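In: Here's a sequence, model it:
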Amino acid sequence: MRLARTMADPVCTAVAYFALAFGAVAFGRFTGGVAMVWVASALLAGRLVHLPVRMWHRWIVPCGLASTVATGYFGMGWPSAVPLAVINMGEAVAVALIWRRITEAFWPHDILEWVTSFYLGIGLTVPLVSGGFAALVAWAAEGLPPLENFTHWIIGHALGLVSCLPVSHYIYHRLSRGRSFLPPTSQLPLAALVFGTFMLVTGMVFSLNMRALLVFPLVFLMISSALVPAAITTLMPLLLIGIGGVMTVMGHGPIAIMDLDFGDRLQFFQLYVGVSVLAALPLSCERHRRIIEMQEMQTRIAELERHQSAF
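Out: The predicted structure follows:
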């Protein structure tokens, strides 16, 4: 329990944020501008959602410093480090606020409205706004082409949020309560079966050069989201990123052979993961809604039975 809470504290969150930001700016700036792959905002937003707003500064300040150092030392340089850090922190705060607002308004009974708001608000609007500011900073501080950096920012940040925000939300939901984010002991046999099969399917797909096979991990994730507990399916995009992403970087699989620049191939892979999550998310949410309604129905039946037995 203590280890789980420690992993969710400001220091550990900032270290994880720095690691993700460093990886993005050191290895994901294929055109010399903004990073074309970015998931650090999803990490911070997933943590902020589970905190009172009055405590957010304890996580925002160290993560802002981490973003500044990563950009200053390994990215675009110090002139743009602080402005981009402010934009990144504002992006994470906006995402956390939108997540809270749509959850309060629609969850769990209006799943379609929640998913649509997630797509439009978090996956589109926030990256558009932050991308506009980031493109201006890149142009003013470094003289970089604004349209190109605007496009790269939107794609990298939007797909990073869509792909990884549900995962980070679930992980910090568990850690902040002193629990492991791994599936519970009772679900380990099922988790081993699902994870093992998914890893086998993904490994086979990304070891071959047939683009049509990319549909199989996507369909597997969708079916699992409809039938398997969220404690298992929420972590599956990490397996897809770990296996498919590494093999793509190593030059294996259907995405690696595309006639595109290396950075564009990685963004296409990120798009593939994002589409997979977008396709599976409504099914997972609907399954969770039915479980909640079933629990509410059982509670009402039990109360009714107790009320009748009192007479």
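In: Going by C-alpha atoms from here, please, whenever you check contacts or count neighbours.
Out: OK.
In: Look up how far F198 lies from the residue nearest to T233 when sequence neighbours are not counted.
Out: Spatial nearest neighbour of T233, chain neighbours left out: S225 (5.8 Å); criterion: Cα to Cα, 6 or more residues apart in numbering. Distance check for S225 against F198: by Cα to Cα, to the nearest Å, it reads 12 Å.
In: And the two? Which one has more around it.
Out: Using other Cα atoms under 10 Å, the more surrounded residue of S225 and F198 is S225, with 26 against 20.
In: Would you mind confirming that that one makes contact with A279?
Out: No: shown here, S225 and A279 do not form a contact pair, counting by Cα atoms under 8 Å, at 9.5 Å.
In: was I right about M236 contacting F195?
Out: Yes: the pair M236 / F195 is scored as a contact, 7.3 Å apart, by Cα under 8 Å.
In: More neighbours: the two, which one.
Out: Ranked by neighbour count (other Cα under 10 Å), M236 and F195 place M236 first, with 21 against 18.
In: Which residues are in contact with that one?
Out: Contact analysis of M236 by Cα atoms under 8 Å, 6 or more residues apart in numbering lists 195, 198, 221.
In: in which helix or strand would I find the first one?
Out: Secondary structure assigned from DSSP states H and E places F195 in helix 188-205.
In: helix or strand right after that helix?
Out: Next in sequence after helix 188-205, counting helices and strands by DSSP H and E, comes helix 215-227.
In: elements contacting that next one?
Out: When contacts are defined as 3 or more Cα pairs under 8 Å, 6 or more residues apart in numbering; DSSP states H and E, helix 215-227 sits against helix 188-205, helix 230-233, helix 262-309.
In: Also this sequence, please, to line up against the first:
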Amino acid sequence: MSHTFTHSADGRDYSGRTNIGEGFTPADGAPLVVALHGGTYTSAYFDIPGYSLLDRASTEGVPVIAIDRPNYAGSSPIEEGDSIILANAEVLRDAIGSIWEEYGAGAPGVVLIAHSIGAAVATAIAASSPAWPLLGLAISGCLVRVPAESREAWEALPPIPTIELPVPVKDQVMFGPAGTYSDDMPAASHPSNTIVPIAELLDITGGWIERRAEISGRVTVPVFHRQGEFDALWITSQDEIDEFRAGFTAAASVDTALQLGSGHCIDFHNASGELQSAELAFALDCAKTAVV
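Out: Prediction:
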């Protein structure tokens, strides 16, 4: 069973949710997983009933902390600077270090699991050689380039700090075609919906794309990546997958592939169980390698 939490580090607050608590016993050698959500979602993205990474991890004995990134839910806001994604990475790297000190006892290290804009943030964290023991990086919903109309749509938004995407529009771009998700979706995902900083939408479709290869080239830990076959937010093909993989020139290993039968938010599709089981297996493998 999961519950909400608040963590404070360096004068900043972070809300989120975790499966760590009464009744949870970590498996021997299990890593601490820290999960980072994408844009327009809170940490509840990882805890939707029937699709919960936290619940699935509990059955495997893997402790998970899903953090609300800056500007989301109860987490402190952040100034965007030149790149709000890199600004996220800087403060979250330090916050995860503090979380590791509090929750990491007995674990061999941390594995990051992240989606979409959160995947870009997690990649930047991994590239920064954090002081705490990072064991692996598992990401989804982030690739090489976006359709031109996506960038144009975000640039056409009014000059306001945040926006809430209309639910029908959001569901259209986050989900694949009918038959790739169950009857309870997309409605079941709506409790995790929230406003998004417009700066994130502009950064992920602009500055991040320009920086991606250089930042990915500094990641040294094993990488796991899945991209929804019908992802409408990224130009998605095997060639794009191959180019994305090629960016991780220093990674210990790279496992990246199309997730068949899924749209952008794989966690909310019929492929959810397959993705999450593979992510947790990857995390456990990273932990085993670390203690050998």
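In: Fetch the TM-score of the aligned pair.
Out: In this superposition the chains share a TM-score of 0.32, using TM-score structural alignment, normalised by the length of structure 2; 150 aligned residues with a Cα RMSD of 6.2 Å.
In: before we move on, the earlier item: please identify the most buried of the helices and strands packed on helix 215-227 of structure 1.
Out: helix 230-233 (a mean of 20; mean count of other Cα atoms under 10 Å).
In: Next SSE downstream of that one?
Out: Sequence order places helix 236-240 as the next helix or strand after helix 230-233 of structure 1, per DSSP H and E.
In: next one: the helix or strand following that following helix to chain centre, how far?
Out: The first helix or strand that comes after helix 236-240 of structure 1 along the chain, using DSSP H and E, is helix 246-249. Remark: helix 246-249 of structure 1 is offset 19 Å from the chain centroid, using Cα atoms, centre = their mean, to the nearest Å.
In: follow-up on the earlier one: quick one: the residue nearest to T233 of structure 1 from L283 of structure 1, how far?
Out: With Cα to Cα as the criterion, S225 of structure 1 and L283 of structure 1 are 6 Å apart.
In: swap in W99 of structure 1?
Out: Taking Cα to Cα, one finds W99 of structure 1 at 18 Å from L283 of structure 1.
In: Would you confirm that L54 of structure 2 contacts V64?
Out: Yes: L54 of structure 2 lies in contact with V64 (Cα under 8 Å); the separation is 6.2 Å.
In: nearest residue to V254 of structure 2 other than its sequence neighbours?
Out: V223 (4.7 Å).
In: Hmm, that neighbour is touching A138, no?
Out: Yes: using Cα under 8 Å, V223 of structure 2 is in contact with A138, at 5.9 Å.
In: of the two, who's got more company?
Out: With neighbours defined as other Cα under 10 Å, V223 of structure 2 and A138 compare such that A138 has more, 27 against 24.
In: Now for that one: which residues touch it?
Out: Residues counted as contacts of A138 of structure 2 (Cα under 8 Å, 6+ apart) are 111-114, 223-225, 279, 282-283.
In: of these, closest to L134 of structure 2?
Out: Nearest to L134 of structure 2 among these: V111, at 6.1 Å, using Cα to Cα.
In: Roughly how far does the closest one sit from H7 of structure 2?
Out: V111 of structure 2 is 19 Å from H7 of structure 2, by Cα to Cα.
In: And G136 of structure 2, by the same measure?
Out: Distance of G136 of structure 2 to H7 of structure 2, given as Cα to Cα: 23 Å.
In: Give me the more crowded residue out of those two.
Out: The neighbour comparison of G136 of structure 2 against H7 (other Cα under 10 Å) goes to G136, with 30 against 16.
In: what number of residues lie near V91 of structure 2?
Out: Using other Cα under 10 Å, V91 of structure 2 has 18 neighbouring residues.
In: Secondary structure element for it, which one?
Out: Element membership of V91 of structure 2 [criterion: DSSP H and E] is helix 84-103.
In: what about Q227 of structure 2, neighbour count?
Out: Residues lying near Q227 of structure 2 (other Cα under 10 Å) number 28.
In: Ok, V219 of structure 1 next?
Out: Neighbours of V219 of structure 1 using other Cα under 10 Å come to 14.
In: and it, what does it touch?
Out: Taking Cα under 8 Å, 6+ apart as the definition, V219 of structure 1 has no contacts.
In: Identify the residue spatially nearest to S277 of structure 2, adjacent ones excluded.
Out: Excluding the flanking residues, the one nearest S277 of structure 2 by Cα to Cα, 6+ apart is R56, at 7.7 Å.
In: Would you confirm that that neighbour belongs to a strand?
Out: No: counting by DSSP: H, G, I helix; E, B strand; the rest coil, R56 of structure 2 falls outside a strand, being helix.
In: Can you get me a residue count around it?
Out: Neighbourhood size, R56 of structure 2 [other Cα under 10 Å]: 18.
In: still on that earlier bit, what residues sit buried inside the helix holding V91 of structure 2?
Out: Under the neighbour-count criterion of 16 or more other Cα atoms under 10 Å, helix 84-103 of structure 2 has 84-100, 103 buried.
In: tell me what the very next helix or strand once past that helix is packed against?
Out: On the C-terminal side of helix 84-103 of structure 2, the closest following helix or strand by DSSP H and E is strand 110-115. If you count contacts as 3+ Cα pairs under 8 Å, 6+ apart, strand 110-115 of structure 2 packs onto strand 32-36, helix 117-127, strand 134-140, helix 272-291.
In: Just send those back as a markdown table, with distance to T162 of structure 2 too.
Out: Formatted as a markdown table, those follow (distance: least, Cα to Cα, whole Å):
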| stretch | distance to T162 of structure 2 |
| --- | --- |
| strand 32-36 | 19 |
| helix 117-127 | 15 |
| strand 134-140 | 24 |
| helix 272-291 | 29 |
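In: Okay, and L161 of structure 1 sits in which element?
Out: Assigned by DSSP H and E, L161 of structure 1 belongs to helix 146-175.
In: Run the chain-centre distance for that helix.
Out: Remark: helix 146-175 of structure 1 is offset 5 Å from the chain centroid, using Cα atoms, centre = their mean.
In: Against which helices or strands is it packed?
Out: Applying 3+ Cα pairs under 8 Å, 6+ apart, we find helix 146-175 of structure 1 packed against helix 2-7, helix 40-48, helix 126-142, helix 236-240, helix 262-309.
In: E149 of structure 2: how many residues sit nearby?
Out: 10.
In: Now do it against I198 of structure 2, distance only.
Out: Plainly put, E149 of structure 2 is 16 Å away from I198 of structure 2 if you go by Cα to Cα.
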